[in-house]
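Sequence and predicted structure are below.
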Amino acid sequence: MTDTTRGNALSLLGLGDMGTALARTWLAAGHRLTVWNRTAAKAGSLADQGAAVAATPAEAVAASGLVVVCLLDDPSVGSALDGIDLTGKDLVNLTTGTPAEGRARAAWAQERGARFVDGGIMATPTMIGAPQAGGYVFYSGSRALFDTHRAVLEVPAGARFVGEDPGHAALHDVALLSAMYGMFAGISHAYALIDGEDVSPKDLAPLLSEWLGAMGFFVGNAAERLASGDFTTGVVSNLAMQVASSGTLLRTAAEQGVSAELISPYLELMRRRLDADPAAHGAEDTAGAITLLGRR
């Protein structure tokens, strides 16, 4: 295959569930797509849809100026691209990784003559190619690369550039996912509390959704307080009161025979903040407890 840098040509390495969804979307949009996967059989259906199938990663990389990688992990990226000439290539890494891995991979790509952006996919495979689903991808690294290929990158899902630090796409990705899992933990605890009671999960579900939506104000409120360092102005429910009432949550869990392991770490964090200086922190908003977690 020869190098093709014009227009809508790109190469994709990795055909797991996400990679396959990406490939199908680009093909449906009329892009000239070359694909490679370690297990070649996964490329069969895509070949039927018009994809060119490369026998090796080197062949796939040589086929296009824009190379997208969506593999298992960062070591898989290094292994697949080891020894391949990347001079003049635009490398987009959609492999899930950490901020440090994104920065290291950007330096690695630069040493090999390639422009680089890292990506964090905020979507499931079923959300790819479905704009109404709301999925998008964080990108960070080379702004020039992103601007050059933005139209192509926006085909599978929305594209949000979050800075030239190559680690920031992964940082945003993991920050949002961490918040998601924290929410899942609270929801799981709530359902565990009603297990065995004459309360249907289906009846509790709309109440949970409504309440969590109402509590969404905490996102912006915490951001403003962390930015200003002011945890006391306009507080409605202060830390001292919340710590005092947290005992009710723990006693209820015990009465229901439910482990408090999903919520007790946050309750303990609030207590630690209060105990450090009750006079200073008691009137604060709970966002002050966040400072115990970071590098401040």
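Now that the structure is in, tell me what you want to look at.

CA only for contacts and neighbour counts going forward, please
OK.

Surely Ser64 touches Ala9?
Yes - contact criterion Cα atoms under 8 Å: Ser64 and Ala9 qualify, at 6.0 Å.

okay, how far is it across stretch 56-74, tip to tip?
18 Å (Cα to Cα, to the nearest Å).

Residues contacting that stretch, please?
1-6, 9-16, 18-19, 34-36, 53-54, 77, 80-81, 84-86, 88-97, 101 (Cα atoms under 8 Å, 6 or more residues apart in numbering).

are any of these buried, and which?
Buried residues within those, defined by neighbour count using 16 or more other Cα atoms under 10 Å: 4-5, 9-16, 18-19, 34-36, 53-54, 77, 80-81, 86, 89-97, 101.

Among those residues, which lie within helices?
Of the buried ones among the contacts of stretch 56-74, the ones assigned to helices by DSSP state H are 18-19, 77, 80-81, 101.

Return the member of these nearest to Gly257.
Nearest to Gly257, judged by Cα to Cα, of these is Met18 at 39.8 Å.

Now the element after the helix ranked longest in the chain, going C-ward?
For the chain, the longest helix by residue count, based on DSSP H, is helix 168-194. Downstream of helix 168-194, the first helix or strand assigned by DSSP states H and E is helix 201-214.

Enumerate the positions of stretch 231-240 that are buried.
For stretch 231-240, by 16+ other Cα under 10 Å, it's 231-232, 238-240.

got the end-to-end distance for that stretch?
Length of stretch 231-240, first residue to last, Cα to Cα: 13 Å.

ok, now stretch 89-109?
9 Å.

And the contacts of it?
65-74, 77, 86, 113-121, 141, 145, 165-171, 174.

Name the residues of stretch 249-265 that are buried.
By 16+ other Cα under 10 Å, the buried positions in stretch 249-265 come out as 250, 253, 258, 260, 263.

Second structure for comparison follows:
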Amino acid sequence: MTANASAETPVTLLGLGAMGTALARTWLAAGHPLTVWNRTAARAEPLVAEGAKVADGAAEAVAASTLVIVCLLDDASVAAALDGIDLTGKDLVNLTTTTPAEARARAAWAEERGARYLDGGIMAVPPMIGIPEAGGYVFYSGSRELFELHRESLAVPVGTTYVGEDAGFAALHDVALLSAMYGMFAGVTHAFALIRRENIDPVAFAPLLVNWIQAMVDPSVEQTARQLVSGDLTTDVVSNLAMQVAGTKTLLATAEEQGVSAELIQPQFALMRRLLATSTGEEDLTGTVDLLLR
């Protein structure tokens, strides 16, 4: 096998939940010989008509292909599925959502058993799989050589982004982006709660909210990154920390007036007040990043 393995590379896939099934169908449609296994065997049956071979057990599935993709519930599920199975000479690609520490430990575990290892963090939901214009992709980390070897096969279901030799980096990128997403959802939830009892159409309000978030996020995230690298937290600041902390009083008072709990936004405001207590107030919010480090 050479770098950028061909579209006919045999693939084994362990795990046929919603994501695993979506992945399976894209490899089948692209002409890959596909062997699948799932703990609940009935999930594999619909794929037989599409050309998949269903293995009687995980060991049989692993033996069928050099490239073995794992997409299970969690790291414990991976350990259980592969327990006692010979992985010698296998290229193990783990797309299971895990922590960075779990990914690093799983990489060492795989290497001890004679396998090469890549960890992956899927930045997509099942309906995005196989649809390039949907914008989904997978973070990959671990062996660069292994990534390049299977890049074309891995790119069949969704785009690929390699983030480093450290096997934990894919999971770290994955969780960092997901954490930002949930923080954003917290703000969106609070905003809708504020208007919930009023004669304001949420559907009409939604594009205003989307446009505002986009307008604020694009420059803010880039500036935060630059400031973290340079260490200069005061250059090009538009709304300084002191001004923003003062403004939180109005936000909290409005929540009180509207009968809305401030539990989703209070933690950020508390962090801002902590930063102000130890600074001149001329910087923006970048300093709160290091306050979170323990």
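The structure has been received and is ready for your questions. Please read these numbers as outputs of a predicted model, since none were measured by experiment.

ok so, going back, just the contacts of stretch 56-74 of structure 1: which are in strands?
9-13, 34-36, 53, 90-93 (DSSP state E).

Would you format those residues as a markdown table with distance to Leu269 of structure 1 included?
Formatted as a markdown table, those follow (distance: Cα to Cα, whole Å):
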| residue | distance to Leu269 of structure 1 |
| --- | --- |
| Ala9 | 51 |
| Leu10 | 48 |
| Ser11 | 47 |
| Leu12 | 44 |
| Leu13 | 43 |
| Thr34 | 50 |
| Val35 | 48 |
| Trp36 | 47 |
| Val53 | 53 |
| Asp90 | 44 |
| Leu91 | 42 |
| Val92 | 39 |
| Asn93 | 36 |
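
ok so, going back, let's have the ones in helices among the buried ones among the contacts of stretch 56-74 of structure 1 in TSV, adding distance to Ala227 of structure 1.
Below are those laid out as TSV (distance: Cα to Cα, whole Å):
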residue	distance to Ala227 of structure 1
Met18	36
Gly19	38
Val77	37
Ala80	42
Leu81	41
Glu101	27
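
quick one: which of those is nearest to Arg273 of structure 1?
Nearest to Arg273 of structure 1 among these, with distances taken as Cα to Cα, is Glu101, at 32.7 Å.

Nearest to Met180 of structure 1 among the buried residues of stretch 249-265 of structure 1?
Ile263 (14.2 Å).

what about the longest strand in structure 1?
As assigned by DSSP E, the longest strand anywhere in structure 1 is strand 115-122.

Tell me the first helix or strand C-terminal of that one.
Using DSSP H and E, the first helix or strand after strand 115-122 of structure 1 is strand 136-141.

Give me the mean deviation of that next one from structure 2.
Mean deviation of strand 136-141 of structure 1 relative to structure 2 after superposition (mean Cα distance after the TM-score superposition for structure 1): 0.3 Å.

Give me the buried stretch members for that strand, please.
136-141.

Show me what it is packed against.
Counting contacts by 3 or more Cα pairs under 8 Å, 6 or more residues apart in numbering; DSSP states H and E, strand 136-141 of structure 1 packs against strand 115-122, strand 158-161, helix 168-194.

who does the shortest one touch, helix- and strand-wise?
Judged by 3+ Cα pairs under 8 Å, 6+ apart, strand 158-161 of structure 1 is in contact with strand 136-141, helix 143-153.

Among the ones you listed, which comes closest to Arg295 of structure 1?
strand 136-141 (23.0 Å).

according to the alignment, that closest one goes to what range in structure 2?
The aligned range for strand 136-141 of structure 1 in structure 2 is 137-142, by TM-score structural alignment.

Am I right that Gly281 of structure 2 is in a strand?
No - secondary structure of Gly281 of structure 2 (DSSP: H, G, I helix; E, B strand; the rest coil): coil, not part of a strand.

doesn't Val258 make contact with Leu250 of structure 1?
No - using Cα under 8 Å as the test, Leu250 of structure 1 is too far from Val258 to be in contact (9.3 Å).

Would you mind getting the average deviation of the helix or strand containing Ala22 of structure 2 from structure 1?
According to DSSP H and E, Ala22 of structure 2 maps onto helix 18-29. In the superposition with structure 1, the average deviation recorded for helix 18-29 of structure 2 is 0.4 Å (mean Cα distance after the TM-score superposition for structure 1).

Report the buried residues of that helix.
Residues of helix 18-29 of structure 2 classed as buried by neighbour count (16+ other Cα under 10 Å): 19-28.

Please tabulate those residues in TSV and include distance to Ala108 of structure 2 as additional columns.
Output for these, formatted as TSV (distance: Cα to Cα, whole Å):
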residue	distance to Ala108 of structure 2
Met19	26
Gly20	24
Thr21	28
Ala22	29
Leu23	26
Ala24	27
Arg25	30
Thr26	30
Trp27	28
Leu28	31
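
Which single one of the residues you listed is nearest to Val229 of structure 2?
Met19 (36.5 Å).

Quickly note the distance from the closest residue to that closest one other than its chain neighbours to Leu28 of structure 2.
Closest residue to Met19 of structure 2 apart from its sequence neighbours, by Cα to Cα, 6 or more residues apart in numbering: Pro126 at 5.0 Å. Pro126 of structure 2 is 16 Å from Leu28 of structure 2, where distance means Cα to Cα.
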